[in-house]
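K.L.:
Output the structure for:
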Amino acid sequence: MANAHNEHAEGSHGSVKSYAIGFVLSVILTLIPFGLVMYPTLPKDMTVLIVVAFAVIQIVVHLYYFLHLDRSPEQRENVSAFLFTGLVIALLVGLSLWIMFSIHTSMMAK
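P.N.:
The predicted model follows:
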């Protein structure tokens, strides 16, 4: 029984090279937006757009290199669960904001 657990755990872990690549990419994807914010050379709207884009790219890097979510058949259930969770969170936050805006608009009209 212990061997089955170890075999499963070994199959899902990445190599040192994979973790090193993920770490270097994460550092780069953090330093570039940090530099743009600390030394503003672009308009604020462009800086915000770049920071958000780098954040999304960094999420993908973390999912791939550290959480090992990819398109392999073994990971299909995990990716589906992750996407469903993201959808539920987006709906919960989006609809809550919509309700609060609607209530605010209704209250201010009177």
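K.L.:
Could you use CA atoms for every contact and neighbour count after this?
P.N.:
Will do.
K.L.:
what ranges do the strands span in the chain?
P.N.:
Counting by DSSP state E, the chain has no strands at all.
K.L.:
I'd like the structure of this one too, to check against the first:
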Amino acid sequence: MQTHEHSLQDYLTGLVLAVILTAIPFWVVWTSAFSAKVLFGIITLCALIQVIVHLRFFLNISLKHTGKDYLTALFFAGVLIFIMVGGTIWILYDLNFRMM
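P.N.:
As a prediction, the model looks like this:
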């Protein structure tokens, strides 16, 4: 597997993007300018983009320079996380419905 060296510029770019993608949801929630569904969508979108930023700028994972086996394992981990988070949300909504 080849390694791809990053410069200080790449890390600073990742840091700035991560801070911005963290500040956006805080600002949106703080201002209460949107409905709960829109807030959830904005937070989710920023979180997904931030995962990509972290993978690219901090973990040095790129489609061009990363082995196929490593990307497959990463994809599998993502599917497992999706199942766990989705299952948790599903259970919580079902419990909320049953408790009402």
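K.L.:
so what's E5 of structure 2 closest to, chain neighbours aside?
P.N.:
Nearest residue to E5 of structure 2, sequence neighbours excluded (C-alpha to C-alpha, 6 or more residues apart in numbering): N60, at 7.9 Å.
K.L.:
That neighbour -> structure 1?
P.N.:
Using TM-score structural alignment as the criterion, the counterpart of N60 of structure 2 in structure 1 is H68.
K.L.:
which residues touch the residue nearest to E5 of structure 2?
P.N.:
Residues near N60 of structure 2 by C-alpha atoms under 8 Å, 6 or more residues apart in numbering: H4, E5, H6.
K.L.:
and what of C46 of structure 2?
P.N.:
By C-alpha under 8 Å, 6+ apart, the contact list for C46 of structure 2 reads L21, T22, I24, P25.
K.L.:
As a markdown table, the residues you listed with neighbour count and distance to R98 of structure 2 would be great.
P.N.:
Formatted as a markdown table, the contacts of C46 of structure 2 follow (neighbours: other C-alpha atoms under 10 Å; distance: C-alpha to C-alpha, whole Å):
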| residue | neighbour count | distance to R98 of structure 2 |
| --- | --- | --- |
| L21 | 19 | 35 |
| T22 | 15 | 34 |
| I24 | 14 | 34 |
| P25 | 20 | 30 |
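K.L.:
Which members of those are positioned in helices?
P.N.:
Within the contacts of C46 of structure 2, residues falling in helices by DSSP state H are L21, T22, I24, P25.
K.L.:
Give the aligned equivalent of the second one in structure 1.
P.N.:
Taking TM-score structural alignment for the superposition, T22 of structure 2 sits opposite T30 in structure 1.
K.L.:
give me every residue that touches that match.
P.N.:
Applying C-alpha under 8 Å, 6+ apart to T30 of structure 1 gives the contacts F54.
K.L.:
Let me know the distance separating it from A90 of structure 1.
P.N.:
Distance of T30 of structure 1 to A90 of structure 1, computed by C-alpha to C-alpha, to the nearest Å: 24 Å.
K.L.:
In terms of distance to G67 of structure 2, which of the contacts of N60 of structure 2 ranks first?
P.N.:
Distance to G67 of structure 2, by C-alpha to C-alpha, is smallest for H4 among the contacts of N60 of structure 2, at 11.8 Å.
K.L.:
okay, now the closest one: neighbour count?
P.N.:
As a burial measure, H4 of structure 2 scores 12 neighbours (other C-alpha atoms under 10 Å).
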